[in-house]
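Q: give me a model of this one.
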Amino acid sequence: MTEEQRAALGEDLATWIESLGLEGHLTEAGLPTFRREGGRARWVDPGTGGDLTLAQLQEVEGLLRNEGSEPEHAVPVALVVLRRHAQLRVELLGSPWHDYASLAELRGASLESTRFAVHKAAATHRLLVVPVDERSVVPAFQLTGAGELRPDLAPVLEPLLAARMDPWRVWAWLVRPVALLGGLVPAEAAADPDDADLVLHAAVRLAERVSAGS
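A: Prediction:
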């Protein structure tokens, strides 16, 4: 009976996770994963590589269904958040950006001098550099057509980067509409003298919240 319960629970959890499209985010969330073998779900203990026991599967179920007052209708919030973050990263990387080589070419400068300039600007919180795998990515929205730093954006970047805000979050906040700005996009509004002070105020407020840990 225990084996039947284990198989039934494993299949129920796997089908549920698949229906939500979250199966690819289990590892990132630090949870056991499953794979289909002969159409049946096999849950694997990441430590031993062996099958999860019934008790372990019940523990996984408790972790996944711990949100909401009705567990059978719960949604694994942590996995949903991870999926949203992954989708956001794909969206942001679909917009223009530079690595050291492409930025050096745009500037008509050497690779080494460009790398040094990027590091210096990042260290003084005037340039957003986002780590992507083993690369350093410089989002293009913060640069002029010649590849130089936008002077109007530097005051906005400084408080956000100084607060050690997650670079992906900085990138997303700057290039998407912000409710506090009446739907304006910060990176665009900063170039308008009529809106620049408002954008700076919003950036400072956000940086304060990040520093406070909220």
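Q: only C-alpha atoms for contact and neighbour calcs from this point on.
A: Will do.
Q: what ranges does this protein have for its strands?
A: Using DSSP state E, the strands found in the chain span residues 33-37, 40-44, 97-98, 130-132, 135-139.
Q: turn these into CSV, including mean neighbour count and distance to Ala154.
A: Listed next are the strands of the chain as CSV, based on neighbours: other CA atoms under 10 Å; distance: least, CA to CA, whole Å:
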stretch, mean neighbour count, distance to Ala154
strand 33-37, 14, 43
strand 40-44, 19, 48
strand 97-98, 16, 17
strand 130-132, 13, 16
strand 135-139, 17, 14
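Q: and for comparison, fold this next one:
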Amino acid sequence: MTDPVEVMQARAEQAMRLAAHRTALLHTGAFTVAELAAMRGQDEACTRMWLARQIGDRALITVTHDGERLVPAFQLTAAGDPRPELQPLLEVLVGADLGDWATWTWLTTPSAFLSGERPVDVAVSNPPRARRSAERFAWAPSGA
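A: Below you'll find the predicted structure:
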């Protein structure tokens, strides 16, 4: 039987690792709705409606951090539009209900499914390969 203190320590360590990982992701860039609105030259209400459509179309993901909705920057063009090459991957990953933080992580981290390349990069250089890897990852036991 596992010692309850050890279980609590393991959970605390896991929570700290997760928080550190999320902080590292956030340091790669993310926009608040207000920042995205300014980038797009729109007011916040219009941007919120636009963002809801993009999420519904599986063209963008958002994450919640400290109670605020954030749009990871890697998935946007300089004009603040969704990068079209990512939508096929997002369709698969969002459809598998992996969670937005896990989706962000997988898209921007070197993947064994892509011989160590990042899915976000392969989506540009070889879209069919990137989509196949997303499908393999999404449906692998325990998200592999």
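Q: quick one: TM-score?
A: The TM-score (TM-score structural alignment, normalised by the length of the second structure) is 0.88; 143 aligned residues with a CA RMSD of 2.2 Å.
Q: just to revisit the earlier point, a markdown table for the strands of the first structure, including distance to Pro151 of the first structure?
A: Shown next, in a markdown table, are the strands of the first structure (distance: least, CA to CA, whole Å):
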| stretch | distance to Pro151 of the first structure |
| --- | --- |
| strand 33-37 | 47 |
| strand 40-44 | 52 |
| strand 97-98 | 18 |
| strand 130-132 | 20 |
| strand 135-139 | 15 |
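Q: Val156 of the first structure is nearest to which of the ones you listed?
A: With CA to CA as the criterion, Val156 of the first structure lies closest to strand 135-139 of the strands of the first structure, at 14.9 Å.
Q: so what's the most centrally placed residue in the second structure closest to, chain neighbours aside?
A: If you average the C-alpha coordinates of the second structure and look for the closest C-alpha using CA atoms, centre = their mean, you land on Trp104, 2.0 Å from that point. Taking CA to CA, 6 or more residues apart in numbering, and ignoring the residues beside it in sequence, Trp104 of the second structure has Pro72 as its nearest neighbour in space, at 7.6 Å.
Q: related to what we said a few turns ago, so which of the strands of the first structure is nearest Val81 of the first structure?
A: Taking CA to CA as the measure, those were each checked against Val81 of the first structure, and strand 33-37 came out nearest at 17.5 Å.
Q: so where in the second structure does that closest one end up aligned?
A: For strand 33-37 of the first structure, there is no aligned range in the second structure, judged by TM-score structural alignment.
Q: just the angle between that strand and strand 40-44, please?
A: Put simply, strand 33-37 of the first structure runs at 150 degrees to strand 40-44, going by axes from the mean of the first three to the mean of the last three CA atoms, to 10 degrees.
Q: and the residue nearest to Trp104 of the second structure? What does it align with in the first structure?
A: In the first structure, Pro72 of the second structure lines up with Pro139, judged by TM-score structural alignment.
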